[in-house]
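A.B. asks: Structural data only, the sequence is not supplied:
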């Protein structure tokens, strides 16, 4: 894996996203490379990566799915009881998931958000460790929003693209996903509504994620 020597962002071409997802699963859930299954992503986050997963409101508009915290410090979160934002101290290796934001979609969104944040910790923590030297009070973190952040930096844009691309590949690893698609009878150019629903249930992801993954694998 090559890194940008100045920023410590990993260089990951899109055609290597599947390989990175398989590398992750080989380390933390090798069984998923052998048979189709729902990835226990919260278990992996907590017990394999050692991350503290907390469910807390992150914004009034419910437009932030999750956040990964890379250094101890202050993070602004939303307090719905008081209808205002509050500054709280969090430890590094913490993932914050907004339950209301992910509830607006489905369980698959929560799992994808968890996988997304795991990718940030797995591949991007060196970048944020270097950034933490510039401020010891404010925590270094990345926010994952429903839509792109305004004023996002080029570095952040690269890392977001990597996490968005790799996360669903962790939840639906290529070889076993193709095997499962064959089992449920996915046919090219067919509507496949029932088969897609079965795949979504099998991998515990959204139907939209399944459709995208089927296209990526050349099955639709």
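C.D. replies: Cool, the structure landed. Small disclaimer: the values here were computed from a predicted structure and weren't measured. Numbers count the residues shown, from 1 in each chain.
A.B. asks: make it CA atoms for all contacts and neighbour counts henceforth
C.D. replies: Noted.
A.B. asks: the strands in the chain, which residues?
C.D. replies: Along the chain, counting by DSSP state E, strands occupy 2-3, 10-11, 52-55, 64-69, 73-79, 84-90, 94-97, 141-145.
A.B. asks: Could I get these in TSV, plus columns for distance to residue 18?
C.D. replies: As requested, those are exported to TSV (distance: least, C-alpha to C-alpha, whole Å):
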stretch	distance to residue 18
strand 2-3	16
strand 10-11	14
strand 52-55	25
strand 64-69	22
strand 73-79	33
strand 84-90	32
strand 94-97	24
strand 141-145	21
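A.B. asks: separation between residue 219 and residue 191?
C.D. replies: Applying C-alpha to C-alpha, to the nearest Å, the value for residue 219 to residue 191 is 12 Å.
A.B. asks: Compare those two and say which one has the larger neighbour count.
C.D. replies: More neighbours surround residue 219 than the other of residue 219 and residue 191, with 15 against 11 (other C-alpha atoms under 10 Å).
A.B. asks: From residue 206, how far off is the nearest residue to that one once chain neighbours are set aside?
C.D. replies: Once flanking residues are discounted, residue 219 sits nearest to residue 188: 5.7 Å by C-alpha to C-alpha, 6 or more residues apart in numbering. For residue 188, the distance to residue 206 equals 20 Å [C-alpha to C-alpha].
A.B. asks: Structure two is appended below for comparative analysis:
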């Protein structure tokens, strides 16, 4: 694995699927053989030896996940007291915003996978930071906002984790296979006039397929739509 001067892996966008396949070959090879929901919790806890803890991370829900890289206290929001508290954690703890499990299972799975990517790809950077300032190397806090044009080292970490998480949860070949399978089950109808169709209209077919893909891979519909665009898959 090649690193830049900031000890961030050099991973080009065109290589994301290759990197994701290597991750899955190591931790869940069956996901490369058939379309299925990648068992992210099992991979994290049973194969990567991480401990998942569901907590309130911050008051405004701006941070959905955090990967702990060194032992010590971490500042978290306490809903009961409406204050920030410091809680001790061990290295290798993966924190997930607990409100996610109540509202968005797809986003929760994406967050866990995102944090696993940090652990798998970015430990060297945090190890190096710990020699300069242990507080810098404590944890990687992951904001809800996505990074589309990375500039700083931290931006590149988040960009890589987001793109790799999507490629891991929706492996390219299996995602394409399932999309084609679903497409074959629908036929565009005929337009009767400006408002009515005899049979399915293209927009409705796309909506059905997106829903089915989200269910198959247990991700959000937004994640499916982004993945379709990334892989240049046309549904109708």
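C.D. replies: Cool, the structure landed. What you see is a predicted model, and the numbers here were worked out from it, not measured in a lab.
A.B. asks: ranking the strands of the first structure by burial, who's on top?
C.D. replies: Ranked by mean neighbour count, the strands of the first structure are led by strand 64-69 with a mean of 26 (mean count of other C-alpha atoms under 10 Å).
A.B. asks: what about that strand, how far off from the second structure?
C.D. replies: The superposed strand 64-69 of the first structure is, by mean C-alpha distance after the TM-score superposition for the first structure, a mean 0.5 Å from where its aligned residues fall in the second structure.
A.B. asks: tell me what that strand is packed against?
C.D. replies: Under the contact criterion of 3 or more C-alpha pairs under 8 Å, 6 or more residues apart in numbering; DSSP states H and E, strand 64-69 of the first structure touches strand 94-97, helix 99-103, helix 107-132, strand 141-145.
A.B. asks: any idea of the angle that strand forms with strand 73-79?
C.D. replies: Going by axes from the mean of the first three to the mean of the last three C-alpha atoms, to 10 degrees, strand 64-69 of the first structure is angled at 160 degrees with respect to strand 73-79.
A.B. asks: quick revisit: relative to residue 120 of the first structure, which of the strands of the first structure is closest?
C.D. replies: Across the strands of the first structure, residue 120 of the first structure has its closest neighbour in strand 64-69 (7.2 Å, C-alpha to C-alpha).
A.B. asks: SS state for the residue lying closest to residue 186 of the second structure once chain neighbours are set aside?
C.D. replies: Spatial nearest neighbour of residue 186 of the second structure, chain neighbours left out: residue 205 (6.8 Å); criterion: C-alpha to C-alpha, 6+ apart. Look at residue 205 of the second structure: counting by DSSP: H, G, I helix; E, B strand; the rest coil, its state is helix.
A.B. asks: Can you tell me how far the closest residue to residue 190 of the second structure other than its chain neighbours is from residue 209 of the second structure?
C.D. replies: Using C-alpha to C-alpha, 6+ apart and skipping residues adjacent in sequence, the residue nearest residue 190 of the second structure is residue 198, 5.1 Å away. Using C-alpha to C-alpha, one gets 19 Å for the distance from residue 198 of the second structure to residue 209 of the second structure.
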